[in-house]
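Chemist: return a 3D structure for these sequence lines:
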Amino acid sequence: MSFSVLGAGAFGTALAISLCGNGPVTLWARRPGDMETTRVNTARLPDCPFPPNLQVTDNLTEAVGADVILLAVPLQKLREVLRAHADVLRGKRLVACCKGMEIGSGLGPVSIIAAEVPDATAAILTGPSFAADIARGLPTALTLGCADEDAAKALQQALTTDNLRLYRTTDTIGAELGGALKNVIAIACGAAMGAGLGESARAALLTRGFAELKRLARHLDARPETLSGLSGFGDLVLTCTSPQSRNYRLGQSIGEGGTFDRAVTVEGAATAKAVHRLALKAGLDLPITAVVAGLIENRQDVSSAMASLLARSLKEE
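Modeler: Model prediction:
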């Protein structure tokens, strides 16, 4: 079986390296630079050399000839990529490897694939994972979400590697939500730690953030057990407790009053805005998401954000 990964960021590159144990892999990049000759992604994973059966190309037509295509482009760019190349992606097995909710529509990656390439098999690969761990062959467990049970089983078999263990679900909405909202809560946790508010504050934000995730999931008819799994709780814990997370680091820089490299893709920033808009429209109470949106849009600082959370009326847990 052959694989293509569209998007040569850290996560896309890591997945391409890991999948080489299952068959030939093509890594598509808009600007591949010298990766094909140096056999390493110097900018993203400089210590992880490419296996011999990993090919790098900027030719999309060549890349989409594979049996399975993984979409590792930023969520906010996913629709643009799909729309531009819908003709060559029709009928393909497309696995989204990005997390978040689109600002304009409030949709997650599986829903965007279904809208732009309706005759493709749409799936999502998500869960607690750092690119460097995957690329180095460290054990990682992920969730594969696909509404088609038979397609899910086939993809689970195809994408499981020596270091990647996949669990499947047909609840694609739940899988999308876990991967999206955990980034928002990670920004809040990073801000708390950056501002010196302490581990107890972070634990409270993580726990109440999980409550927000479940509240949003119920509204969108996701299954509760999905959110208790790898794509929900598992990813939330990892992202909210490690400085390897770009979302956590963004929050940390906000809490410290510092600056953050705008060239770094931080999906939680856009997702906070999208989810906050959805919550306002639906009348959902998502206070942590609201304050993160306020921090991102410079409508609040960390002190006023925390004060607004602490001043909320008392209630039963």
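Chemist: please make it C-alpha for all contacts and neighbour counts, starting now.
Modeler: Noted.
Chemist: confirm that residue 251 sits in a helix.
Modeler: Yes. Secondary structure assignment places residue 251 in a helix (DSSP: H, G, I helix; E, B strand; the rest coil).
Chemist: is it correct that it is in contact with residue 187?
Modeler: Yes. Applying CA atoms under 8 Å, one finds residue 251 in contact with residue 187, separated by 4.1 Å.
Chemist: more neighbours: which of those two?
Modeler: Comparing residue 251 with residue 187 by other CA atoms under 10 Å, the one with more neighbours is residue 187, at 34 against 31.
Chemist: what's the following helix or strand after the host helix or strand of that one?
Modeler: Using DSSP states H and E, residue 187 falls within helix 172-194. The helix or strand immediately downstream of helix 172-194 is helix 199-219, counting by DSSP H and E.
Chemist: in that following helix, what counts as buried?
Modeler: Residues of helix 199-219 classed as buried: 202, 205-210, 212-217 (neighbour count, 16 or more other CA atoms under 10 Å).
Chemist: so which bits of stretch 131-141 are buried?
Modeler: For stretch 131-141, using 16+ other CA under 10 Å, the buried residues are 131, 132, 134, 135, 136, 137, 140, 141.
Chemist: just the ones of those residues in helices?
Modeler: Those of the buried residues of stretch 131-141 mapping onto helices are 131, 132, 134, 135, per DSSP state H.
Chemist: returning to that earlier point: mind putting the buried residues of stretch 131-141 into a markdown table with distance to residue 193?
Modeler: Shown next, in a markdown table, are the buried residues of stretch 131-141 (distance: CA to CA, whole Å):
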| residue | distance to residue 193 |
| --- | --- |
| 131 | 23 |
| 132 | 24 |
| 134 | 27 |
| 135 | 29 |
| 136 | 29 |
| 137 | 30 |
| 140 | 26 |
| 141 | 27 |
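Chemist: one more, for comparison:
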Amino acid sequence: MSHDHPARAAVFSAGSWGTAAAKIMADAGSDVIMHARRSEIADAINTSRRNPAYFPDVDLPVSLTATTDPATALDGADYLVLSIPAQTLRAALAAWTPHIGPDTVIVSLMKGIEQGSGLRASQVIAEVTGVSADRVAVLSGPNLAREIMVGQPAAATVACPDEDAARRFQTACHTWYFRPYTSTDVIGCELGGAVKNVVALGAGIASGMGLGDNATAVLMTRGLAETTRLATAMGAHPATLAGLSGLGDLVATCTSPLSRNRTFGTHLGRGSTIEEAAAATRQTTEGVKSAEAILDLAHVHGVEMPITEVMAALLHEKISLDEAAAALMQRPPKPER
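Modeler: The predicted structure is shown next:
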């Protein structure tokens, strides 16, 4: 697609990461239309140039507008950028599919595994829309939305089976503060993004219980090991998991108080119930929803994932917090590799 005009991007929807991605693309010179479910959000974006629900204090670029109408948002779009909860993707996308143009590249920002099917977001997208895999890309990395909204530096991996499509999207989201790298390893990028949320719940629990920074480092290291085991069993390249969408995202999500999954875990570690933690965290915490789906994948592929196993058991109230902490920290001694 060679364009004389700026790239057009439709960003669904107007949550925190969707808003940050829309701002990145607008700052990179694209024309961006955000799809908001609520008209008051769309109106506020169009009139006051702010998203009152997530970033009431940050001005949005003039080239960014919003609508509640999917057809309007998708009209002439080069890119459909999807940032919605992984568990609502299938139903929402089915309604939007009739409006997707024949050349639109669909970019997933979603970091979850679908419950029941065990599918990654790119697989759900291909299944629901019928679009070929080389028109589906994923963007993943250490991307805390709040930092990106205020122009603090970040980077990410853009993965697509079609390298040319990955490069085009790289250009469409490259700004002075946001640096995308390209890859063809969609599986590695998606699994790194999904599993790190589960590990971050564990890191949050360790933090909430006051177990110390060494414990967090152990969880992250072993968490990366189990992520890499599953990803490579599913066909990913191990180097991807050592990159931005693997280690990079894991570090940001496990260590930052801005991370929803870590925050959720911290509440659990301090003794909150799962309901209380959910109420306190407010936004979607993909790790809570994906833990069991990831564990199912591990069983299918014959891979041991002890941290994911403990988190799934705790989230389903099969074990107590103290049992979870003990299990997270007391693995049987064996050779590291």
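Chemist: and which of the ones in helices among the buried residues of stretch 131-141 of structure 1 is nearest to residue 285 of structure 1?
Modeler: Closest approach to residue 285 of structure 1 among these (CA to CA): residue 131, at 33.1 Å.
Chemist: and that closest one? What does it align with in structure 2?
Modeler: When structure 2 is aligned by TM-score structural alignment, residue 131 of structure 1 is paired with residue 145.
Chemist: give me the distance between that match and residue 55 of structure 2.
Modeler: 10 Å (CA to CA, to the nearest Å).
Chemist: how about stretch 71-81 of structure 1, aligned to which bit of structure 2?
Modeler: Against structure 2, stretch 71-81 of structure 1 falls on residues 82-92 (TM-score structural alignment).
Chemist: nearest to residue 277 of structure 1, of the ones in helices among the buried residues of stretch 131-141 of structure 1?
Modeler: Nearest to residue 277 of structure 1 out of these is residue 131 (CA to CA; 30.3 Å).
Chemist: residue ranges for the strands of structure 1, please.
Modeler: 3-6, 25-28, 54-57, 68-71, 93-96, 121-126, 140-146, 164-169 (DSSP state E).
Chemist: so residue 230 of structure 1 touches residue 142, yeah?
Modeler: Yes. Using CA under 8 Å, residue 230 of structure 1 is in contact with residue 142, at 6.3 Å.
Chemist: okay, and the common contacts of the two?
Modeler: Each of 127, 128 lies in contact with both residue 230 of structure 1 and residue 142 under the rule CA atoms under 8 Å, 6 or more residues apart in numbering.
Chemist: who's more crowded, the two?
Modeler: The neighbour comparison of residue 230 of structure 1 against residue 142 (other CA under 10 Å) goes to residue 230, with 24 against 21.
Chemist: if I look at that one, how far off is residue 196 of structure 1?
Modeler: Between residue 230 of structure 1 and residue 196 of structure 1 the computed distance is 29 Å (CA to CA).
Chemist: so what touches stretch 178-190 of structure 1?
Modeler: Here stretch 178-190 of structure 1 makes contact (CA under 8 Å, 6+ apart) with 99-101, 108, 126-127, 201-202, 205-206, 209, 213, 227, 231-233, 235-236, 239-241, 247-253, 255, 267-269, 271-272, 275, 288-289, 292.
Chemist: residue 23 of structure 1: neighbour count?
Modeler: Counted by other CA under 10 Å, the residues lying close to residue 23 of structure 1 total 12.
Chemist: tell me the contacts of the aligned residue in structure 2 for it?
Modeler: By TM-score structural alignment, residue 23 of structure 1 lines up with residue 30 in structure 2. Taking CA under 8 Å, 6+ apart, we find residue 30 of structure 2 in contact with 6, 7, 8, 9, 63, 172.
Chemist: give me the neighbour count for the counterpart of the third one in structure 1.
Modeler: Pointing back at residue 8 of structure 2 there. Counting by TM-score structural alignment, residue 8 of structure 2 corresponds to residue 2 in structure 1. Neighbours of residue 2 of structure 1 under the rule other CA under 10 Å: 16.
Chemist: how close does residue 2 of structure 1 sit to residue 135 of structure 1?
Modeler: Distance of residue 2 of structure 1 to residue 135 of structure 1, given as CA to CA: 18 Å.
Chemist: can you check residue 295 of structure 1 too?
Modeler: Residue 295 of structure 1 is 33 Å from residue 135 of structure 1, by CA to CA.
Chemist: alignment lookup: residue 183 of structure 2 to structure 1.
Modeler: Residue 183 of structure 2 maps onto residue 169 in structure 1, with residues paired by TM-score structural alignment.
Chemist: hang on, the earlier thing: by neighbours, which of the contacts of residue 30 of structure 2 wins?
Modeler: Neighbour counts for these, by other CA under 10 Å, peak at residue 9, which reaches 29 neighbours.
Chemist: and the most centrally placed residue in structure 2, what does it touch?
Modeler: Centroid-nearest residue in structure 2, with CA atoms, centre = their mean: residue 111, separated by 3.2 Å. Residue 111 of structure 2 is in contact with 86, 121, 190, 191, 193, 194, 197, 286, counting by CA under 8 Å, 6+ apart.
Chemist: out of these, flag the one nearest to residue 36 of structure 2.
Modeler: For the contacts of residue 111 of structure 2, the nearest to residue 36 of structure 2 is residue 86 (16.8 Å; CA to CA).
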